[in-house]
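Colleague: next input, structure requested:
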Amino acid sequence: MKKPIFLEPLFQERIWGGNRLSKIYGYQTPSNQTGECWAISAHSNGQNVVRSGELKGKLLEDLWREYPDLFGHFESDRFPLLIKILDANEDLSVQVHPNDDYASEYEYGELGKTECWYIIDCDENADMIFGHHAQSKEEFIRMVDNGHWNDLLQRVKIKPGDFFYVPSGTIHALCKGTLVLETQQSSDTTYRVYDYDRRDDKGNLRELHLEKAIEVTTVPHVTSKVEPAFIKMSGGSIITFVEEDYFTVYKWDVQTEMELMQDAHFLLASVIEGEGTLCTEDGEYALQKGDHFILPHDLDSFKIKGTLQLISSHPNYKGSQHRKMESTARRQMANI
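Modeller: Below is the predicted model:
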């Protein structure tokens, strides 16, 4: 099949959520505390359905299982990635995620959670928590036990267009006034370290997961350097933000018309700004801000016309020598 697969977004209410998903993207959200748009997901805690076409109404998990040709027979027992848009109307809890090995053993076979963030928008002078200052596990535990959060937590300034790579084991928290597109492993495992003593709608303090958090946190903190690669093209540009074990993430900035190639197993794409048209050999498809779609394996080339920005990604095989060889070959071809 050489047709794009458009998906219906799914929404999750959160104590820290707001109304920007509705105001900016026109989504029909459940309330003014909607924190997450699950845009492309086959996770059991929230699955998207196909919006239109011959596969309309099917769950993404069903496509993964029943139509492996769409995904180039990618070697995974589950759909590997999860794409979200997060509206942090208030500070999120300070948290950390496990890696694959820990999650598989202690979270009933769940994947670990390495993720990354593209800052769509944020308040002026906004910041976020990204890392910590402890130099040993003992110091980390002591500062947590004594509630020395200002001394422990590392804050960084952010602005629209910033990109952050957040490997498992990284202490982090989005803060008030931030709108983010998140690309992550397909996991819903989060260990809360600190939650500002907030209470849920029943008046109870929200649960923390300190024992597991201490076990999985990287100490001392390691900042993963992001070195985006910019390519100017006829009609626009491409930024490659990160290419790592689990995923590669791009920004497509279309000014007039860009012709692109599909050289991954499949591509995921989200329109974060503007509007235009996706053109394939099968036909033309209108694109507008807030659309999310999958470009299947057999869709080799396509054009995007208009003035719009998209964040796109594809999964990678962790530690796969074959994947590294393919990547090397593509770079060599590009230099010919």
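Colleague: C-alpha from now on. contacts and neighbour counts both.
Modeller: Will do.
Colleague: helix or strand for the nearest residue to residue 308 once chain neighbours are set aside, which one?
Modeller: Leaving aside its sequence neighbours, residue 308 sits nearest to residue 274 (Cα to Cα, 6 or more residues apart in numbering; 4.1 Å). With secondary structure defined by DSSP states H and E, residue 274 is part of strand 267-280.
Colleague: ok, residues contacting that strand?
Modeller: Strand 267-280 is touched from outside by 2-3, 39-40, 120, 284-297, 299, 301-314, with contacts defined as Cα atoms under 8 Å, 6 or more residues apart in numbering.
Colleague: and the angle for whatever helix or strand comes next after it with strand 267-280?
Modeller: Per DSSP H and E, the first helix or strand lying C-terminal to strand 267-280 is strand 283-288. Counting by axes from the mean of the first three to the mean of the last three Cα atoms, to 10 degrees, strand 283-288 lies at 120 degrees to strand 267-280.
Colleague: structure for this one too, so we can compare:
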Amino acid sequence: MEAFEHFYRGGAAISRLRGGPARGERSPEEWLASVTPRSGAAPLGLSALPDGSLLRDAVAADPVAWLGPTHYARFGSDTGVLVKLLDAGERLPVHVHPSRDFARSHLSCPYGKTEAWVVIEAEPGAVVHLGFRDPVGRAELAELVERQDSDRLLELMHEVPVRAGDTVLVPAGLPHAIGAGVFLLEVQEPTDFSILLEWDGFALDGHAEGHLGLGFDRALDAVDRGPLPHDQLKALHREAAMRAEAADQPRELLPEAAAPYFRAELVRPATRATIPSGFAVLTLLEGQGRLGTSHGAELAVAGGDVLVLPHAAGPLWLDGDVVAVVCRPAEPQHAERTSTAVSASLMS
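Modeller: Below is the predicted model of the structure:
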């Protein structure tokens, strides 16, 4: 797993969950089972296996064993997903991620950065900011960014209270900011693309770093400036999704609109839960239990453990009084849909 310094503060909640040495005040993220490097800073972001080799290299060496023949036939040796722990010790700046279409056209990449959040902890009164309440003109947005008018940017956005157990889908193009006191598990497309609408007061230079090298005149084309109606906002935010009763089958935590990008499933065994085969990142959030294979191998697991599951391990089982999240890439049949179609279904 990979942790490194960022421009915003946080990290204490990750230390409480994962253990290990104390983190610096600017270590608010840990990238889990990552084959995605930090933008412009490789090999930062790439996860190592217990023997010290990079997961990226192991997958490239035997992609069918890691990813399965169906995934490999559709995507090659690309895992198609990135998972992080993120602890917002302060509010993050307002920013946006490009869509697949924008990334293909301007960044030579097949992936944009739709993402979703599984809220692990939230301080009383914690909020996130999602989308604009009313249409924002292109010139108005450009002026707000140039002026770094944080108050006005936040005033234009929806403020959404969140609690532990909620999930939120954030489509590419949607302006957003995570509020202070929110600790979450993030599943996303495998890129590190961000366009900053705000940076004043943070430890970065938005004029240099905030536009993906495109210049703001082009980068702002990635922003969805239309209004996000309340019914569509509600469809993105699933309250108490993680507080479902125990069951022996994984339960999808995200709305159907996430399916072309990734999956996130709750595993809370009633007796013994089945985890279907396929590449996945398993994050244990609480409790103690056992993870086993159909061949008789078993491993004791506990809250804070993170495991990367190869397809070749076959179906697995998990028992004990545990709560876990399994993050997976999109199923190939769902991934045929484009980000444009999904954005239209959510935002039109």
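Colleague: give me the TM-score for this pair.
Modeller: The TM-score (TM-score structural alignment, normalised by the length of the first structure) is 0.80; 307 aligned residues with a Cα RMSD of 2.9 Å.
Colleague: burial measure for the residue nearest to residue 308 of the first structure, as a count.
Modeller: Counted with other Cα atoms under 10 Å, residues neighbouring residue 274 of the first structure total 15.
Colleague: ok, now residue 299 of the second structure?
Modeller: 11.
Colleague: which one in the first structure is aligned with it?
Modeller: For residue 299 of the second structure, the aligned position in the first structure is residue 285, judged by TM-score structural alignment.
Colleague: let me see the contact set for that match.
Modeller: Residue 285 of the first structure neighbours (Cα under 8 Å, 6+ apart): 277, 278, 279.
Colleague: present those as a markdown table; the columns should include distance to residue 8 of the first structure and neighbour count.
Modeller: Shown next, in a markdown table, are the contacts of residue 285 of the first structure (distance: Cα to Cα, whole Å; neighbours: other Cα atoms under 10 Å):
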| residue | distance to residue 8 of the first structure | neighbour count |
| --- | --- | --- |
| 277 | 18 | 17 |
| 278 | 17 | 18 |
| 279 | 20 | 18 |
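Colleague: which stretches of the stretch 151-300 of the second structure form helices?
Modeller: For the stretch 151-300 of the second structure, applying DSSP state H, counting those that start in this stretch gives helices covering 206-209, 216-219, 230-236.
Colleague: now do the second one: distance to the chain's middle.
Modeller: With Cα atoms, centre = their mean, to the nearest Å as the basis, the distance from the averaged C-alpha position of helix 216-219 of the second structure to the chain average is 24 Å.
Colleague: buried ones in that helix, by neighbour count?
Modeller: 216, 219 (16 or more other Cα atoms under 10 Å).
Colleague: go on, the longest one?
Modeller: Judged by neighbour count (16+ other Cα under 10 Å), helix 230-236 of the second structure contains these buried residues: 233, 236.
Colleague: what about it, distance to the chain center?
Modeller: 19 Å.
Colleague: which strands and helices sit next to it?
Modeller: Counting contacts by 3 or more Cα pairs under 8 Å, 6 or more residues apart in numbering; DSSP states H and E, helix 230-236 of the second structure packs against strand 167-170.
Colleague: report the separation between the residue nearest to residue 308 of the first structure and residue 306 of the first structure.
Modeller: 8 Å (Cα to Cα, to the nearest Å).
Colleague: how about residue 149 of the first structure?
Modeller: Counting by Cα to Cα - residue 149 of the first structure and residue 306 of the first structure are separated by 47 Å.
Colleague: please identify which of the two sits among more neighbours.
Modeller: residue 306 (18 against 15).
Colleague: quick one: map that one onto the second structure.
Modeller: Match for residue 306 of the first structure (TM-score structural alignment): residue 320.
Colleague: now stretch 184-202 of the first structure: buried residues?
Modeller: So stretch 184-202 of the first structure, judged by 16+ other Cα under 10 Å, has buried residues 184, 185, 186, 187, 188, 190, 191, 192, 193, 194, 195.
Colleague: mind checking which of the residues you listed are in strands?
Modeller: Among these, DSSP state E puts 184, 185, 191, 192, 193, 194 in strands.
Colleague: which members of those are the farthest-apart pair?
Modeller: 185 and 194 (23.0 Å; Cα to Cα).
Colleague: one step back: so among the contacts of strand 267-280 of the first structure, which ones count as buried?
Modeller: 2-3, 39-40, 120, 287-297, 299, 302, 304-314.
Colleague: you'd agree residue 193 of the first structure is up against residue 209?
Modeller: Yes: applying Cα atoms under 8 Å as the test, residue 193 of the first structure and residue 209 come out as touching, 6.3 Å apart.
Colleague: next, count neighbours for the aligned partner of residue 161 of the second structure in the first structure.
Modeller: The pairwise alignment with the first structure assigns residue 161 of the second structure to residue 157, based on TM-score structural alignment. Close neighbours of residue 157 of the first structure, defined as other Cα under 10 Å, add up to 12.
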